[in-house]
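[1] I need the structure of the sequence given here:
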Amino acid sequence: MELKTDLTLDAKGLACPMPIVKTKKTMKDIEAGQVLEIQATDKGSKADLEAWAKSAGHQYLGTIEEGDVLKHYVRKSSGEEEQEKKHPNVVNNENLDALRKNDDVLVLDVRESAEYGFEHIPEATSIPLGELEERADELDRTKNVYIVCRTGSRSDLAAQKLTEKGFENVYNVVPGMSDWNGETTKL
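    Sure thing, here's the model as predicted:
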């Protein structure tokens, strides 16, 4: 079955956050109700685009895998353009580095497992954004949760998700691992 779309965006070969950055830009150029097909090869793009679409008020329709290519379908929201939600509690890398070894701190890395494996903060717990919904109960709700990703986009979405699930002390770390100068380790 061929799916009818209004526009196709080629984001193949791009890593996070570029598929979302290009999608945001393209969504501004299409009309409400139109469907955008985003072609990507980044495996993390499914969870990223689904979460972004929800936070931006657009309708995530689904993803079809064709070989190495993920075809994501997003319908632009109708009516008034909703303002993209941002998690209000943000800290920078330096603040996290100063706090990360405290007993009341939980560092949560929501990047894909391969990203985490090649370099991560030693104390960080790895739960990729796409698994956070079903694995949130593994986290200690009594701790201050500092969420890190590569640039602050996925961690922002993760912070919103945990807050919706009743976590009280949740912080998005910006800019995240793309500019982390603190201690790291590899698997």
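
[2] please make it C-alpha for all contacts and neighbour counts, starting now.
    Noted.

[3] next, the contact list for Glu65, please.
    For Glu65, the contact set (C-alpha atoms under 8 Å, 6 or more residues apart in numbering) comprises Lys71.

[4] so it is in which element?
    In this structure, Glu65 sits in strand 59-66 according to DSSP states H and E.

[5] next: Tyr73.
    Using DSSP H and E, Tyr73 maps to strand 69-75.

[6] and that strand, what other elements does it pack with?
    strand 35-40, helix 45-56, strand 59-66 (3 or more C-alpha pairs under 8 Å, 6 or more residues apart in numbering; DSSP states H and E).

[7] what's the angle from that strand to helix 45-56?
    Here the directions of strand 69-75 and helix 45-56 differ by 10 degrees (axes from the mean of the first three to the mean of the last three C-alpha atoms, to 10 degrees).

[8] now do the buried residues in the helix or strand that strand 69-75 is followed by.
    Sequence order places strand 90-92 as the next helix or strand after strand 69-75, per DSSP H and E. Neighbour-count burial for strand 90-92 flags Val90, Val91 (criterion: 16 or more other C-alpha atoms under 10 Å).

[9] strand 90-92 packs against which elements?
    When contacts are defined as 3+ C-alpha pairs under 8 Å, 6+ apart, strand 90-92 sits against strand 170-174.

[10] now for the strand it packs on, which elements pack on it?
    Strand 170-174 sits against strand 90-92, helix 93-99, strand 144-148, helix 153-164, with contacts defined as 3+ C-alpha pairs under 8 Å, 6+ apart.

[11] columns distance to Val174 on top of those, output as a markdown table?
    Converted to a markdown table, the helices and strands packed on strand 170-174 look like this (distance: least, C-alpha to C-alpha, whole Å):
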| stretch | distance to Val174 |
| --- | --- |
| strand 90-92 | 5 |
| helix 93-99 | 6 |
| strand 144-148 | 8 |
| helix 153-164 | 8 |
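
[12] how near is Gln59 to Ser113?
    Distance, Gln59 to Ser113, using C-alpha to C-alpha, to the nearest Å: 27 Å.

[13] the two: which is more packed in?
    Taking other C-alpha atoms under 10 Å, Gln59 and Ser113 do not tie; Gln59 has more neighbours (19 against 13).

[14] another for comparison:
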Amino acid sequence: MVGAVSRTVDVAAESSPWSPREAELLAITLRLLQEHGYDRLTVDAVAATARASKATVYRRWPSKGELVLAAFIEGIRQVAVPPETGSLHGDLLRVGQVICEQAHQHGTTIRAVLTEVSRDPALSDAMQHQFLDQRKAMLELILREAVARGEISESAISDELWDLMPGYLIYRSIIPNRPPTAETVQALVDNVMIPSLTRPVE
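    Take a look at the predicted model:
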């Protein structure tokens, strides 16, 4: 089971589904998003900056929402790499720290992506399969490796845990004036995640 999850995570983290030219277009999209925000981003600007035609962009990503989602997922693809610190506590802290870093860097993009996903079922499916499922696989690997080390019982792993850390940290990153910090991650891991995973199961 652990091996299967590991292979899934490794492929997600190390290989890109895009050609070098497509990856360049996505990188430009992400940069323009960070500079101008979603509302002011245009496919015209992406195409002009990349010295490509609009037809080239639309041929691969038929809508602005699809382009932005692809750019966001590609931009944070390396977050899917398991930290492998040697302990559950260390792994969870590192995952939380990386989520905070990415949320700080891509906060505006995250808000835009969540808005577009709520409007478009196709984008919602893409978000689920290309982003959420991969992050769940990474967290599953971390927890099952903790089981193998004897740190927690397998019965402590619950589907309710998958979204707890990323969900809370991303929530904090998109509400005004309450960005998550290292202290936020420490408190979440020490006071919520670890106690939930190590308490005796009745």
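
[15] and the TM-score between them?
    The TM-score (TM-score structural alignment, normalised by the length of structure 1) is 0.28; 80 aligned residues with a C-alpha RMSD of 4.8 Å.

[16] what about the longest helix in structure 2?
    When structure 2 is parsed with DSSP state H, its longest helix is helix 88-119.

[17] may I see the buried residues of it?
    88-89, 91-104, 106-113, 116-117.

[18] tell me the first helix or strand C-terminal of it.
    Beyond helix 88-119 of structure 2 on the C-terminal side, the first helix or strand identified by DSSP H and E is helix 121-127.

[19] and the next element down the chain from that following helix?
    Immediately after helix 121-127 of structure 2, counting by DSSP H and E, sits helix 133-148.

[20] downstream of that following helix, the next helix or strand is which one?
    Heading C-terminal from helix 133-148 of structure 2 (DSSP H and E), you reach helix 164-174.

[21] and the angle for that next one with helix 88-119?
    Going by the same axes, to 10 degrees, helix 164-174 of structure 2 makes 60 degrees with helix 88-119.

[22] what's the angle between helix 164-174 of structure 2 and helix 133-148?
    Interaxial angle of helix 164-174 of structure 2 relative to helix 133-148 (the same axes, to 10 degrees): 140 degrees.

[23] for helix 164-174 of structure 2, name the packing helices and strands.
    helix 88-119.

[24] 10 Å instead?
    Contacts defined by 3 or more C-alpha pairs under 10 Å, 6 or more residues apart in numbering; DSSP states H and E place helix 164-174 of structure 2 against helix 88-119, helix 133-148, helix 182-188.

[25] could I get those helices as TSV with distance to Thr198 of structure 2?
    Formatted as TSV, these follow (distance: least, C-alpha to C-alpha, whole Å):
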stretch	distance to Thr198 of structure 2
helix 88-119	11
helix 133-148	11
helix 182-188	14
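
[26] nearest to Val46 of structure 2, out of those?
    helix 88-119 (15.2 Å; C-alpha to C-alpha).

[27] ok, and the closest non-adjacent residue to Ile28 of structure 2?
    Val46 (6.5 Å; C-alpha to C-alpha, 6 or more residues apart in numbering).

[28] what residues are up against that neighbour?
    Counting by C-alpha atoms under 10 Å, 6 or more residues apart in numbering, Val46 of structure 2 touches 25-33, 52-54, 57.

[29] for it, helix, strand, or coil?
    Following DSSP: H, G, I helix; E, B strand; the rest coil, we place Val46 of structure 2 in the helix state.

[30] report the separation between it and Met127 of structure 2.
    For Val46 of structure 2, the distance to Met127 of structure 2 equals 22 Å [C-alpha to C-alpha].

[31] how many neighbours does Pro195 of structure 2 have?
    Neighbours of Pro195 of structure 2 under the rule other C-alpha under 10 Å: 11.

[32] tell me the spacing between it and Glu35 of structure 2.
    41 Å.

[33] then Val9 of structure 2?
    For Val9 of structure 2, the distance to Glu35 of structure 2 - C-alpha to C-alpha - is 31 Å.

[34] just want to know which of those two has more residues nearby.
    Ranked by neighbour count (other C-alpha under 10 Å), Val9 of structure 2 and Glu35 place Val9 first, with 23 against 12.

[35] I'd say Asp109 of structure 1 and Tyr146 touch.
    Yes: in terms of C-alpha atoms under 10 Å, Asp109 of structure 1 counts as a neighbour of Tyr146; the distance is 8.5 Å.

[36] which one of the two is surrounded by more residues?
    Set Asp109 of structure 1 next to Tyr146 and count neighbours by other C-alpha under 10 Å: Asp109 wins out with 28 against 24.

[37] so Ser6 of structure 2 is in which element?
    Per DSSP H and E: Ser6 of structure 2 is located in helix 2-14.

[38] now the angle from the helix or strand just after that helix to helix 88-119?
    Once the chain leaves helix 2-14 of structure 2, the next helix or strand it forms, by DSSP H and E, is helix 20-36. Orientation of helix 20-36 of structure 2 against helix 88-119 (the same axes, to 10 degrees) gives an angle of 90 degrees.

[39] which other helices and strands contact helix 20-36 of structure 2?
    Counting by 3+ C-alpha pairs under 10 Å, 6+ apart, the packing neighbours recorded for helix 20-36 of structure 2 are helix 43-50, helix 54-60, helix 64-75, helix 88-119.
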